[in-house]
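A.B. asks: based on what follows, work out the 3D shape:
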Amino acid sequence: MEMLANIERDGHLMIRAMFLTLSAMVVALFWFLWNRKSSKNPMPPLPPGPRGLPFLGSLPFIGPNLHHEFTNLATIFGPIYKLQFGSKLCFVLSSPSILKQVLRDQDTLFANRDPTIAAQIVSYGCTDIAFGPYGPDWRRLRRVFMSHMLSKANLDASYALRKEEVLKSIGHTYGKVGSPIDLGQFAFLKSINTVMRMLWGGTLEAENGADLGAEFKNVQQNAMAEIIELVGKPNVSDFFPSLARFDVQGIARRMKQLQSMTEKIFYSAIERQKSEAVKKDEGLELKHERKDFLRFLLELNDHEDGAKSITLQQLKALLLVQYSYL
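C.D. replies: Presented below is the predicted three-dimensional model:
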């Protein structure tokens, strides 16, 4: 019995030794393959940069004047260096030659951005040309934006429209001789009239124009300025995505409120354009014969060809970008 026990024990030991040997061979094989692959595609070393704190990185050491901070760090670490902001690894470029490589020579490689949470909200999930990923959709939207709104032909076509608004403003001023005029409000309404007619063919003198004008003034003077500020404002949720659900600074909540304000304007303009399209189909004469930007976008929204059509979200995102430009 003792001999049988010894044989059984030796058999277990032999099996265990074979298993350990086989495991070591598999590990060695994977290690060899990994090193071979790494030697063929070696990772380039990261640029230098200041050492930050664990988890926080360099966030506690960056002051409010970023351009001064970055200039000082460039004198220490050179024209390109890295900074760790929470979970985000950033690179700062301060050399004209490097910037030329990134922004012009290799622009397609660096075209994609890491949008902030505020930018994702205001761009309807990065469906515009400012924050959208580079690709066929982005190129199509940019072509629409440049060829049908910012083109020289379109600006030339709106010359008579702008001249008409100037003549109307002169006549309005002449009619107020002897009465005080709020030049700030007057200039604002006339500029907005011109922008609105270029974008969607309407003016503030239309039905319910007073309400629309007041709301548009609020969007122009307050909301749009705040939207731009929130897009560039440092947000804890951007540096630590795990905290995004809590919206510690309330930036996402406020951006959604501002977006709803602009959507009311866009919705009114879209409904007006659709009603004018119905009148045109019924043979009624329209006041604005020129095909404005919004009408063109609505035609693309209804286009049967999926390669040429745009979604309603993309339409509103393009309108917001165009409004910001103007």
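A.B. asks: rest of the way, CA atoms for contacts and neighbours
C.D. replies: Fine.
A.B. asks: give me the distance from stretch 317-326 to the chain's centre.
C.D. replies: Remark: stretch 317-326 is offset 12 Å from the chain centroid, using CA atoms, centre = their mean, to the nearest Å.
A.B. asks: what's the helix or strand containing Gln322 packed up against?
C.D. replies: Under the criterion of DSSP states H and E, Gln322 resides in helix 312-325. On a contact count with 3 or more CA pairs under 8 Å, 6 or more residues apart in numbering; DSSP states H and E, helix 312-325 meets helix 251-281, helix 293-301.
A.B. asks: go through these and pick out the most buried.
C.D. replies: helix 293-301 (a mean of 19; mean count of other CA atoms under 10 Å).
A.B. asks: residues contacting it, please?
C.D. replies: 148-149, 198-200, 270, 273, 308-312, 315, 319 (CA atoms under 8 Å, 6 or more residues apart in numbering).
A.B. asks: among these, which pair sits farthest apart?
C.D. replies: Met198 and Lys308 (22.5 Å; CA to CA).
A.B. asks: quick one, strands of the chain?
C.D. replies: 80-85, 88-93 (DSSP state E).
A.B. asks: nearest to Phe61, out of the ones you listed?
C.D. replies: strand 80-85 (10.3 Å).
A.B. asks: what angle sits between that closest one and strand 88-93?
C.D. replies: Interaxial angle, strand 80-85 versus strand 88-93 (axes from the mean of the first three to the mean of the last three CA atoms, to 10 degrees): 150 degrees.
A.B. asks: so which elements touch strand 80-85?
C.D. replies: Packed next to strand 80-85, using 3+ CA pairs under 8 Å, 6+ apart, are strand 88-93.
A.B. asks: buried ones in the strand it packs on?
C.D. replies: Val92, Leu93 (16 or more other CA atoms under 10 Å).
A.B. asks: Phe61 and Asn208, how far apart?
C.D. replies: From Phe61 across to Asn208, the span is 53 Å (CA to CA, to the nearest Å).
A.B. asks: hmm, I typed the wrong one, I wanted Arg290.
C.D. replies: Applying CA to CA, the value for Arg290 to Asn208 is 22 Å.
A.B. asks: which of those two has more residues huddled nearby?
C.D. replies: The neighbour count for Arg290 versus Asn208, taken as other CA atoms under 10 Å, is higher for Arg290 (15 against 9).
A.B. asks: next, the contact list for that one, please.
C.D. replies: Gly201.
A.B. asks: list buried residues within the contacts of helix 293-301.
C.D. replies: So, by 16+ other CA under 10 Å, the buried ones in those are His148, Met149, Met198, Leu199, Trp200, Ile270, Gln273, Ser309, Ile310, Thr311, Leu315, Leu319.
A.B. asks: next up, for comparison:
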Amino acid sequence: MDLVTLASTLLFAVIIAKVIRPWLFKKSQDRSLGLPPGPPRLPMFGNLLQLGQLPHRDLASFCEKYGPLVYLRLGSVDAITTNDPDIIREILLRQDDVFASRPRTLAAVHLAYGCGDVALAPLGPHWKRMRRICMEHLLTTKRLESFVKHRAHEAQHLVQDVWALAQTGKAVNLREVLGAFSMNNVTRMLLGKQYFGVESAGPQEAMEFMHITHELFWLLGLIYLGDYLPIWRWVDPYGCEKKMREVEKKVDDFHMKIIEEHRKGKRKETGSEEDGDMDFVDVLLSLPGEDGKEHMDDVEIKALIQDMIAAATDTSAVTNEWAMAEVIKHPRVLRKIQDELDSVVGPNRMVTESDLPHLNYLRCVVRETFRMHPAGPFLIPHESLRATKINGYDIPAKTRVFINTHGLGRNKAIWDEVEEFRPERHWLAEGSRVEISHWSRFQDLAV
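C.D. replies: Coordinates of the predicted model:
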């Protein structure tokens, strides 16, 4: 055997040993740890190759086969998944101190200012400070109520626009109409201007805004192999990380433009945060920064703008579109909604926000829409801060948690006739108000 052949053989043997040894060690470690059950795993890849284009369906099938809590090895990352309300309660309530953090994914690094926002930031002092700013200055009841007239104005325009389109006999594109409605609502509160309509910022800026938002959502929802197989980042065959950087630049430019516009029209020092005309960006620009700084850093402001836009645009529009589609497909449900509206509101005025608590059947329709068509198939992933136990199984530190809301809404152990749109399943026997948020049962995460 010549020297070159010997060297090649030895190199190949070292590479094989590097791949197989950790796998064999991991298998023996799995047995000693007592991990939850799960599908068989391949060396290096783990269970990654068992996930297709609809991973929420794949993970739901694992739960059906292996039980309510399933362990997966995704490349170099430990992960668990569940669609069971008792397990979810254990993770999000009883062991919230263990699972309160977020994984540092590449999408979060590129698209959430280095995980510097609230939604995707790991647990720590920065996250606590940013959350406190949101709760004390942006999402207060008083501030949200100050925009009631704006929301009523947008609702009136929505009805007028749909009515005008209907009179022409042409089809109404619900996605466009509802998308513009959601976008205007959030941008009026957040940025102080509309992006669609007669008094809007203009169609070109509106379409640019929508395009950036859609790209951002798509990338944030992607299960990117580079997060689980570091070697994948060297190749990036589909250009995902390159796309993240491109969108990152577009988003940052857009947010910087918003901040500069607000600075140019900045209120005098006598202006008060209690001024009802102040939008969210005005409020953020008026707040002091960290460590005695006079103002918040631009990066922090941009990260919070990003969260507000992400929380209230595509998610609302898509959910409303699904609700309308299901109601159109089920005339019986539409008639019951109309009867309730006639009874509670009457035929001579618009529905107002104060009517909503009294529209119990409509609330059931909203819950059933959430059950069948959650805005995202998973909650934002959590990550364990330390090793713990769930149902007697060992959960290692740094384990990623995928709570499958799509699977929860179709869990046959909880719901019957899971593919049937039936709002009555949420009606309370005693006739009390149907709640849409702050539910006592974690099966309601599906709605």
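A.B. asks: closest to Arg51 of the first structure out of the buried ones among the contacts of helix 293-301 of the first structure?
C.D. replies: The shortest approach to Arg51 of the first structure among those belongs to Leu319, at 43.3 Å (CA to CA).
A.B. asks: the closest one matches what in the second structure?
C.D. replies: Taking TM-score structural alignment, Leu319 of the first structure has Ile305 as its aligned residue in the second structure.
A.B. asks: rewinding a little: okay if I get the helices and strands packed on helix 312-325 of the first structure as TSV plus distance to Lys176 of the first structure?
C.D. replies: Formatted as TSV, these follow (distance: least, CA to CA, whole Å):
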stretch	distance to Lys176 of the first structure
helix 251-281	30
helix 293-301	34
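A.B. asks: now Thr140 of the second structure: how far from Gln194 of the second structure?
C.D. replies: Between Thr140 of the second structure and Gln194 of the second structure the distance is 22 Å, computed by CA to CA.
A.B. asks: neighbour count winner among these two?
C.D. replies: For Thr140 of the second structure versus Gln194, the count of surrounding residues by other CA under 10 Å is larger for Gln194: 22 against 12.
A.B. asks: so what's that one up against?
C.D. replies: Met183, Asn184, Asn185, Thr187, Arg188, Ser200, Ala201.
A.B. asks: narrow these to just the buried residues.
C.D. replies: Met183, Asn184, Asn185, Thr187, Arg188.
A.B. asks: tabulate those residues (a markdown table), appending distance to Ser343 of the second structure.
C.D. replies: Formatted as a markdown table, these follow (distance: CA to CA, whole Å):
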| residue | distance to Ser343 of the second structure |
| --- | --- |
| Met183 | 31 |
| Asn184 | 30 |
| Asn185 | 28 |
| Thr187 | 33 |
| Arg188 | 32 |
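A.B. asks: quick check, nearest of those to Trp163 of the second structure?
C.D. replies: Using CA to CA, Asn184 is the member of those that lies nearest Trp163 of the second structure, at 18.6 Å.
A.B. asks: and that closest one, what does it touch?
C.D. replies: Neighbouring residues of Asn184 of the second structure by CA under 8 Å, 6+ apart: Glu154, Lys193, Gln194, Tyr195, Phe196.
A.B. asks: if we use 6 Å, what do you get?
C.D. replies: By CA atoms under 6 Å, 6 or more residues apart in numbering, Asn184 of the second structure lies in contact with Gln194, Tyr195.
A.B. asks: before we move on, what about His303 of the first structure?
C.D. replies: Contacts of His303 of the first structure by CA under 6 Å, 6+ apart are Ser309.
A.B. asks: look up how far Lys274 of the first structure lies from it.
C.D. replies: For His303 of the first structure, the distance to Lys274 of the first structure equals 15 Å [CA to CA].
A.B. asks: same check, this time on Ser97 of the first structure
C.D. replies: For Ser97 of the first structure relative to Lys274 of the first structure (CA to CA), the value is 50 Å.
A.B. asks: what do you get for Gly250 of the first structure?
C.D. replies: 36 Å.
A.B. asks: could you look up the SS state of Ile403 of the second structure?
C.D. replies: Following DSSP: H, G, I helix; E, B strand; the rest coil, we place Ile403 of the second structure in the strand state.
A.B. asks: quick check: it touching Asp84?
C.D. replies: No: if you go by CA atoms under 6 Å, Ile403 of the second structure and Asp84 don't touch, sitting 8.8 Å apart.
A.B. asks: which of those two has more residues huddled nearby?
C.D. replies: Per other CA under 10 Å, whichever of Ile403 of the second structure and Asp84 has more neighbours is Ile403, with 27 against 23.
A.B. asks: helices along the stretch 101-250 of the first structure, start to end?
C.D. replies: With helices called from DSSP state H, counting those that start in this stretch, the stretch 101-250 of the first structure shows them at 117-122, 136-148, 152-157, 159-175, 183-200, 209-218, 224-232, 236-239.
A.B. asks: average offset between the last one and the second structure?
C.D. replies: In other words, helix 236-239 of the first structure. Helix 236-239 of the first structure, aligned to the second structure and superposed, deviates on average by 1.5 Å (mean CA distance after the TM-score superposition for the first structure).
A.B. asks: what range in the second structure matches that helix?
C.D. replies: Going by TM-score structural alignment, helix 236-239 of the first structure sits over residues 225-228 in the second structure.
A.B. asks: got the contact list for the matching stretch?
C.D. replies: By CA under 6 Å, 6+ apart, the list of residues contacting stretch 225-228 of the second structure reads Leu74, Gly75, Ser76, Val77, Trp232, Arg233.
A.B. asks: what of stretch 43-61 of the second structure?
C.D. replies: Defining contact as CA under 6 Å, 6+ apart, one finds that stretch 43-61 of the second structure is touched by Trp23, Arg41, Arg73, Leu74, Gly75, Gly407.
A.B. asks: Arg140 of the first structure: neighbour count?
C.D. replies: 15.
A.B. asks: that one matches what in the second structure?
C.D. replies: That one, Arg140 of the first structure, aligns with Arg129 by TM-score structural alignment.
A.B. asks: equivalent analysis for Arg290 of the first structure, please.
C.D. replies: Arg290 of the first structure maps onto Asp277 in the second structure, by TM-score structural alignment.
A.B. asks: same question for Phe110 of the first structure.
C.D. replies: Using TM-score structural alignment, Phe110 of the first structure sits opposite Phe99 in the second structure.
A.B. asks: confirm for me that that match is in contact with Ile390.
C.D. replies: No: Phe99 of the second structure lies out of contact with Ile390 (CA under 6 Å); the separation is 11.7 Å.
A.B. asks: that'll do, ta.
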